[in-house]
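K.L.:
could you look at this predicted model? Sequence included:
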Amino acid sequence: MKQVAGQETFKDPKASKRQKAKHLKNEKIKSSLSKAAEGHELLIPKQDSKGKRGIQCPVCAKIFKCRSDYNRHRVTHTGEKPYRCVECGKSYSDSGTLTAHQRIHTGEKPYECVECGKRFNRSGTLKRHQRSHAGEKPYKCLECGKSFGRNSILTAHERTHTGEKPYKCLECGKSFSRSISLNRHKKKHAQAETPECAECEQGLSPKCVECGKGLSPSQLLTAHQIIYTGEHGSNHVKLWRVERA
């Protein structure tokens, strides 16, 4: 693929054809949604298979009870994310998802489990939690038949069959099938990089308290032990003040 006068051109005719088809589809979606937003006839109330009336999406033909429901659905086709979190900058396609996200910052947990009193910031999270009390396991592995209470656990389990390991340690290159396994592994690296002083048996912080610059384990231990020996190396290590962890 190359750029010519601001347009993409393809050596492979099939690739060019696919790109044109994708572009045409996107233009049709934009046109349909634009007309719908202007009150086009596609938004005249329709009946669904059960005889219920509502507003029909011109792109996928789904029918919604009211315009507000349709408007929330519409952005799934356009990719719009107009609702932005002022705290961290993340954007969302609907206000409800933004509200749920903002509870991460505020710490608000309005949904309480009547069984054990545990609280959650999303209703969906509460429902998943309640399955643990009810013993429900609606997510079933097609490979071995095992069932799970959460879809995310099923996804992680399925990797034992596929061998997929999407979580990679940037430190040593080792890969894992679950993010929690990677996090446990990374802690081992952090512990190995934090030396302990034989004199006081204290673990040491790997950063200088003066400037925040990182020290290698050997530099860190050397700088710390100056406290006991009074010796200074020939390098800049003698200038470092080291904070005990």
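P.N.:
Yep, that arrived. Numbering: from 1, shown residues only.
K.L.:
from now on I want contacts and neighbour counts done on CA atoms only, so please keep to that.
P.N.:
OK.
K.L.:
and residue 180, helix, strand or coil?
P.N.:
Here residue 180 is helix, with the state taken from DSSP: H, G, I helix; E, B strand; the rest coil.
K.L.:
brain fart, residue 16
P.N.:
Taking three-state DSSP, the label given to residue 16 is helix.
K.L.:
count the residues that sit near it.
P.N.:
Per other CA atoms under 10 Å, the neighbour tally for residue 16 reads 15.
K.L.:
before we go on, here's another structure to hold up against the first:
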Amino acid sequence: GDEAARLGENGCSLKATEDIWFGCCSCTYFTRDQHGIVSHLVAHGDEQVKCPHPLMSPGSRSKVHTNTHMHRGLRFFKCKLCPQAFNWKSNLTRHNLLHTGERPYKCKQCPRAFAQSGSLVYHNHAHTGEKPFKCKLCHQAFATNSYLKSHNQTHTGETPYKCMVCPQSFAHRSSLINHNRTHAGEKPFKCKLCPRAFTRSSYLKEHNRTHNGDISYKCKLCPQVCTKNSQLRIHNQIHSGDKPYKCSICSQAFTRKSTLTCHNRTHTGEKPFKCKLCSQTFSQNSNLIRHNRRHNSEKP
């Protein structure tokens, strides 16, 4: 009666047919009986105020069952190896591949394989050279949206990943993970040809070039030779005039992210580098090194 009218006012047409299932938002109860669902909702009392009408789905019982789960935000498919849970069994199946190490999606052009089909799609861009994700602030483009998001932080100067041991912070989580290894002394990337080991895979790749006899990156526009590809990329910005690292407070822009980080301290007054022998602090590590020479009576 009154309850049915109230439910109707909330936008639910309670016309019962064999093709309509009524589901409760507060528990797993569902029925084809209009009067049955009304009585059930009344039984919930105050709890039902949050969702004062039943969910209705045409067709099958399984569909209303799924809809009520989604409406309540319930996640019934729980991983047995970690705390994650999912609305869909297919999502749990895909997640489990992370634990098993299984990579069923294999690249047809190289030995790489992936746990998710989407990762293979992005990887294929590396072979085709396709970079559909374009930066709106500079000329760069990327094979994946995640790479673009990481790149965008170079324009804002945002460094949300902060080290808990020292004042450094980073734009990317992977950079913080690599940095933490310097504190822990961990060097998981080992050379197969000599005893050297490194904190980053990129450092190992650079090192491997010394075994191959290829130790230099040459600029195509001038005689400059760099020992690292990253150094060559920064050098090339001198020729292009590209300064992608822009200050959000003033009009200055820089070729290097580290230069922007140092510049930002002129606005904030931050001096994170502290002398261990006296009370002085500095905005740049190079200034601290110069200062320490005075304590050691060293000349530059």
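P.N.:
Good, I have the coordinates. Because the structure is a prediction, the values reported are computed rather than measured.
K.L.:
now the helices for the first structure?
P.N.:
13-37, 67-78, 95-106, 123-134, 151-162, 179-192, 217-229 (DSSP state H).
K.L.:
so which of those helices is the most surrounded?
P.N.:
helix 217-229 (a mean of 16; mean count of other CA atoms under 10 Å).
K.L.:
in the second structure, what residues pair with that one?
P.N.:
No residues of the second structure are matched to helix 217-229 of the first structure when aligned by TM-score structural alignment.
K.L.:
over to stretch 163-179 of the first structure?
P.N.:
Under TM-score structural alignment, the match for stretch 163-179 of the first structure is residues 185-201.
K.L.:
may I see the buried residues of the matching stretch?
P.N.:
189, 197, 198, 199, 200 (16 or more other CA atoms under 10 Å).
K.L.:
how long is that stretch end to end?
P.N.:
15 Å (CA to CA, to the nearest Å).
K.L.:
who touches it?
P.N.:
Applying CA atoms under 8 Å, 6 or more residues apart in numbering, the external contacts of stretch 185-201 of the second structure come out as 178, 181, 182, 204, 208, 211.
K.L.:
between the buried residues of stretch 185-201 of the second structure, which is closest to residue 149 of the second structure?
P.N.:
Using CA to CA, residue 200 comes nearest to residue 149 of the second structure of those, at 21.7 Å.
K.L.:
ok, back up a step: and the furthest pair within the buried residues of stretch 185-201 of the second structure?
P.N.:
197 and 200 (9.0 Å).
K.L.:
chain center to stretch 167-174 of the second structure, what's the gap?
P.N.:
12 Å (CA atoms, centre = their mean, to the nearest Å).
K.L.:
now the end-to-end length of that stretch.
P.N.:
Stretch 167-174 of the second structure has an end-to-end distance of 17 Å (criterion: CA to CA).
K.L.:
and stretch 106-117 of the first structure, by the same measure?
P.N.:
End-to-end distance of stretch 106-117 of the first structure (CA to CA): 20 Å.
K.L.:
what comes into contact with that stretch?
P.N.:
With CA under 8 Å, 6+ apart, stretch 106-117 of the first structure has contacts from 103, 118, 119, 120, 121, 122, 123, 126, 130, 133.
K.L.:
Throw the residues you listed into JSON lines and include distance to residue 32 of the first structure, thanks.
P.N.:
Shown next, in JSON lines, are the contacts of stretch 106-117 of the first structure (distance: CA to CA, whole Å):
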{"residue": "103", "distance to residue 32 of the first structure": "36"}
{"residue": "118", "distance to residue 32 of the first structure": "46"}
{"residue": "119", "distance to residue 32 of the first structure": "43"}
{"residue": "120", "distance to residue 32 of the first structure": "39"}
{"residue": "121", "distance to residue 32 of the first structure": "37"}
{"residue": "122", "distance to residue 32 of the first structure": "34"}
{"residue": "123", "distance to residue 32 of the first structure": "34"}
{"residue": "126", "distance to residue 32 of the first structure": "38"}
{"residue": "130", "distance to residue 32 of the first structure": "42"}
{"residue": "133", "distance to residue 32 of the first structure": "46"}
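K.L.:
just put the contacts of stretch 185-201 of the second structure in TSV and tack on distance to residue 104 of the second structure.
P.N.:
As requested, these are exported to TSV (distance: CA to CA, whole Å):
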residue	distance to residue 104 of the second structure
178	28
181	31
182	35
204	28
208	30
211	34
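K.L.:
pick the one among the residues you listed closest to residue 170 of the second structure.
P.N.:
So of these, ranked by how close each gets to residue 170 of the second structure (CA to CA), first place is residue 178, at 10.4 Å.
K.L.:
what's the closest of the helices of the first structure to residue 4 of the first structure?
P.N.:
Comparing those under CA to CA, the one sitting nearest is helix 13-37, at 13.4 Å.
K.L.:
quick one: the residues in the second structure that the closest one pairs up with.
P.N.:
Helix 13-37 of the first structure maps onto no residues of the second structure, going by TM-score structural alignment.
K.L.:
summarise which helices and strands that helix is packed against.
P.N.:
helix 67-78 (3 or more CA pairs under 8 Å, 6 or more residues apart in numbering; DSSP states H and E).
K.L.:
the helix it packs on vs the second structure, average distance?
P.N.:
Helix 67-78 of the first structure, aligned to the second structure and superposed, deviates on average by 4.9 Å (mean CA distance after the TM-score superposition for the first structure).
K.L.:
residue 74 of the first structure touches residue 57, doesn't it?
P.N.:
Yes - in this structure, residue 74 of the first structure is within contact of residue 57 by CA atoms under 8 Å, at 7.5 Å.
K.L.:
just to revisit the earlier point, can you redo the helices of the first structure as CSV with distance to residue 145 of the first structure?
P.N.:
What follows is those, written out as CSV (distance: least, CA to CA, whole Å):
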stretch, distance to residue 145 of the first structure
helix 13-37, 38
helix 67-78, 33
helix 95-106, 33
helix 123-134, 19
helix 151-162, 11
helix 179-192, 24
helix 217-229, 49
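K.L.:
residue 70 of the second structure: how many residues sit nearby?
P.N.:
14.
K.L.:
sorry, that was for residue 267 of the second structure
P.N.:
11.
K.L.:
which residues in the first structure does whatever helix or strand it lives in align to?
P.N.:
According to DSSP states H and E, residue 267 of the second structure maps onto helix 257-268. Per the alignment by TM-score structural alignment, helix 257-268 of the second structure matches no residues in the first structure.
K.L.:
got the angle for that helix vs helix 145-156?
P.N.:
50 degrees (axes from the mean of the first three to the mean of the last three CA atoms, to 10 degrees).
K.L.:
for helix 257-268 of the second structure, name the packing helices and strands.
P.N.:
strand 245-246.
K.L.:
in the first structure, what stretch matches the strand it packs on?
P.N.:
So strand 245-246 of the second structure is aligned with nothing, judged by TM-score structural alignment.
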